[in-house]
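Q: fold the stuff below for me.
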Amino acid sequence: MTPAPRRTRLRPTDLLRLGMIGPRTRRMRSALSALGISLGIAAVIAVTGISSSNQAHLLGRLDRLGSNLITVAPGNGADQKPAPLPPTAEKMLADIAPVQQVTATGATKAQVYRNDLVPTQQTGSLTVLAARPNLLDVLHATVRSGRWLDTASENLPVTVLGDRAAQRLGVTAPGERVWLGGQWFVVSGILAPNELAPELGTAALVGWPEATAHLGADGTAATVYLRSHPERVPDVQAVAAATANPAGPSTVAVSRPSDLYTARSEAKNALTGLVLALAAVALLVGGVGIANTMVVSVMERRGEIGLRRALGARGGQIAAQFLLEAVLMGLTGGIGGLALGALTVYGYALAQGWPATIPLATTAAAPLVSVLVAAAAGIYPALRAAKASPTDALRSA
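A: Next comes the predicted model:
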């Protein structure tokens, strides 16, 4: 009895060699097909990367301006009078996980005058505040002239004036003296205007130890400034009052997220729909190009298909060969498009002075998506090749 013939099986290496026949023998056509999907992937990478780089640049500027700044201050108590923050408020707020920076100013009992001859009632609506050394860092404020308080000067009769305070006192340069708290203080610097904390413009700022020792400050924070993680601003705002004063959260005034935070959220969500639409159109065009190439390839290679079928190749093996050709073109186009898109993004970002940013998910998905699109485009031609009759294929060759 004649034994049944064994079913032929293709090793992965043999299948790979067969899949390379089309791209190797029809290089120009395969290259142009891969170029179609490559341009689609490059367009997606470029638009996504450029918009992400622009977004990162914009969000960085908004964060520097104060979109993640929260202010905690005394609110009105049951008697409609401001209730001071507890002495532990500043430390407790610093322990909130998303909080990145904390600083504070403290109230004093002192007044500041141009000299000791000015009547005490002519305060000029100026205040004297104790300040932490990191106040400028948290508020992203700058000194217009002179120097800010440091670890040495915060223990000395030295002050830094806000821009409007210097104007009202007639102080034009550091080194001049003002009458503050019944003694002479040397002006070490003058602040530039700051929109995040306009109250500092009418203040004379002194070191915290000096204010506590000689100006009647009790060491309690009058206003606490928090820098939160940009994504966690609402969360920090929600717990700030209860954290600052657990016994009376209703007596704590917490600033709402600023308009800058709203602008940050809108900027982060911008262009998402546009990018997705562009990706769909670009990949559709690339997929159609590969499908067209594969259909033509199947028609031109009917003789090869018929000969292989006559020699025992199964329909599934024929389909796998042509499907692999499509996948290889998609993979080549995806990698090429990723490289081309990345070069475009980095070049454009460098020219604009932006941080070059390409979303990791887009980078990882680009070759995978191109392979999936190419596989979907190659299914019909592969099935058409698999269904070809050996005799019909050889006859029409």
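Q: CA atoms for contacts and neighbours, from now on please.
A: Will do.
Q: next, the buried residues of the helix or strand harbouring Ala364.
A: Using DSSP states H and E, Ala364 sits within helix 360-386. Going by neighbour count (16 or more other C-alpha atoms under 10 Å), the buried part of helix 360-386 is 362-363, 366-386.
Q: how about the helices in this protein?
A: 12-19, 21-25, 27-65, 89-94, 135-139, 163-169, 208-214, 233-244, 259-269, 272-300, 302-310, 315-352, 360-386, 390-396 (DSSP state H).
Q: which stretch among these comes nearest Thr202?
A: Relative to Thr202, the nearest member of those by C-alpha to C-alpha is helix 163-169, separated by 4.6 Å.
Q: one more, for comparison:
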Amino acid sequence: MTAPALPRLHPARMRPRDVLRVGGVGLRTRPVRAFLSALGIAIGIAAMIAVVGISSSSRAELDRTLDALGTNLLTVTPGRTMFGGDAQLPVESVAMISRIAPVEQVSAIGKVDGAKVYRSDRIPAAQTNGLAVYAARLDLLDTVGARLRAGTWLNAATERYPAAVIGADTAARLGIGAVGPDTQIMVDGRRFTVVGVLERVPLAPELDASVLVGWPAAADRLAFDGHPTTVYTRSVESAVTAVQGVLAATANPEAPNEVDVSRPSDALQAKQAANQAFTGLLLGLGAVALLVGGVGVANTMVISVLERRAEIGLRRSLGATRGQIRLQFLAESLLLSALGGIGGVLLGIVVTSGYAAYQGWPTVVPAWAMLGGLGATLVIGGLAGLYPAVRASRLSPTEALATP
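A: You can find the predicted model right below:
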């Protein structure tokens, strides 16, 4: 009489909660090693998030600036003559440009050649600070989108007297923080009272290191010849290209080839493109850091397999399958990478927010960067833990238990 066949036993299946609990055992038992490995991943992710976030915040600030200042500003400046000399705009160029139908605003500045600026008459003549003196029209402020940091702008009364408005760089170089009746500077040997200080002007950076005086005062007191050196125009947005095409011939009909026409916002957008190229380079460095972190995770997992051979053998003896052992170590690697990824994303957001706040920018961290960073950590963690997991699953119970 034959004995009855024993029922075939199937290994118990591991639920997702069991996989997470078993995978976290190695992290809890070796917290310092797990922290250092996760830190390597976190540094790489934080670098990538910070680079993308800071770049996006910078672009958002630039877009906000362009939206506030407008992209319809065109500038007209004298170019070079056919013999290589400095050209000159006609005195009537501002009036002629104002007759172009789509042009909504026109203003100008004229450089006072040879005029030097000093804080007082006690300053050595060699210490000019590289500042320029310009005659300015009253509508300049609105046309270029400039704002005052302190004081007031020139008006119909002060434009005829020795009053001046200085740029942001000029104020810094001359050590002027406030304005008032006693705040005076020397312009071409004459005392001028500083009545206002400008903020930086993104679309007209030449004004940052300048001293602006009224057009009549420049002619009467500084021997200004009346020729504008830069004409600023605001046009209907839809007609900017058309206006750009006729400005040279309108400003100087006799020699339009001696006139340069530019769009300042194009320079800012070119700067934005250069920043994007630099961002690509920094992202490459962040990817290298992430790869180094992945190598650290792989190293940790390999060492973990070597140190836990007895545990692996015991689990195999108790019925754990190779797939369950493989899943355990793969889950541990993914948990380690996920911790590093989450920490890296949070650190990258903190760095971006801090830098943006310091610069006065809006904080922008794209969602795709955060999700992509976490996805990259899981991919790196999976690849880094795959070989150690397979190696652990191939250990036989007898071989693993025999390891001292």
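Q: just give the TM-score of the two.
A: Here the superposed chains carry a TM-score of 0.57, computed using TM-score structural alignment, normalised by the length of the first structure; 290 aligned residues with a C-alpha RMSD of 4.8 Å.
Q: now which residue in the second structure aligns to Val295 of the first structure?
A: The equivalent of Val295 of the first structure in the second structure is Val302 (alignment by TM-score structural alignment).
Q: residues contacting that match?
A: Pro388 (C-alpha atoms under 8 Å, 6 or more residues apart in numbering).
Q: what of Gly323 of the second structure?
A: With C-alpha under 8 Å, 6+ apart, Gly323 of the second structure has these contacts: Ser393.
Q: just give me the match in the first structure for it.
A: Using TM-score structural alignment, Gly323 of the second structure pairs with Gly316 in the first structure.
Q: do the same with Gly341 of the second structure
A: Using TM-score structural alignment as the criterion, the counterpart of Gly341 of the second structure in the first structure is Gly334.
Q: so what's the closest residue to its match other than its chain neighbours up against?
A: Excluding the flanking residues, the one nearest Gly334 of the first structure by C-alpha to C-alpha, 6 or more residues apart in numbering is Pro367, at 4.5 Å. The contact partners of Pro367 of the first structure, by C-alpha under 8 Å, 6+ apart, come to 330-331, 334-335, 338.
Q: hmm, try it at 7 Å
A: Taking C-alpha atoms under 7 Å, 6 or more residues apart in numbering, we find Pro367 of the first structure in contact with 331, 334-335.
Q: how about Ala204 of the first structure?
A: With contact set as C-alpha under 7 Å, 6+ apart, Ala204 of the first structure has these partners: 127-129, 159-162, 165.
Q: separation between the residue mapped onto Ala367 of the second structure from the first structure and His214 of the first structure?
A: By TM-score structural alignment, Ala367 of the second structure lines up with Leu360 in the first structure. Going from Leu360 of the first structure to His214 of the first structure by C-alpha to C-alpha, to the nearest Å gives 56 Å.
Q: for Met20 of the first structure, see how far away Lys81 of the first structure is.
A: Counting by C-alpha to C-alpha - Lys81 of the first structure and Met20 of the first structure are separated by 83 Å.
Q: now do Leu58 of the first structure
A: Leu58 of the first structure is 47 Å from Met20 of the first structure, by C-alpha to C-alpha.
Q: residues near the residue nearest to Asn194 of the first structure when sequence neighbours are not counted, how many?
A: Using C-alpha to C-alpha, 6+ apart and skipping residues adjacent in sequence, the residue nearest Asn194 of the first structure is Ala141, 6.1 Å away. By other C-alpha atoms under 10 Å, 17 other residues sit near Ala141 of the first structure.
Q: same question, the one 3 residues further on
A: Residue crowding around Arg144 of the first structure was assessed by other C-alpha under 10 Å; the count is 15.
Q: just checking, it touches Ser188?
A: No. Shown here, Arg144 of the first structure and Ser188 do not form a contact pair, counting by C-alpha atoms under 7 Å, at 11.1 Å.
Q: now do the shared contacts for those two.
A: Residues touching both Arg144 of the first structure and Ser188 (C-alpha under 7 Å, 6+ apart): there are none.
Q: Met20 of the first structure contacts Leu323, correct?
A: No. If you go by C-alpha under 7 Å, Met20 of the first structure and Leu323 don't touch, sitting 11.0 Å apart.
Q: what about those two, which has more around it?
A: Leu323 (24 against 19).
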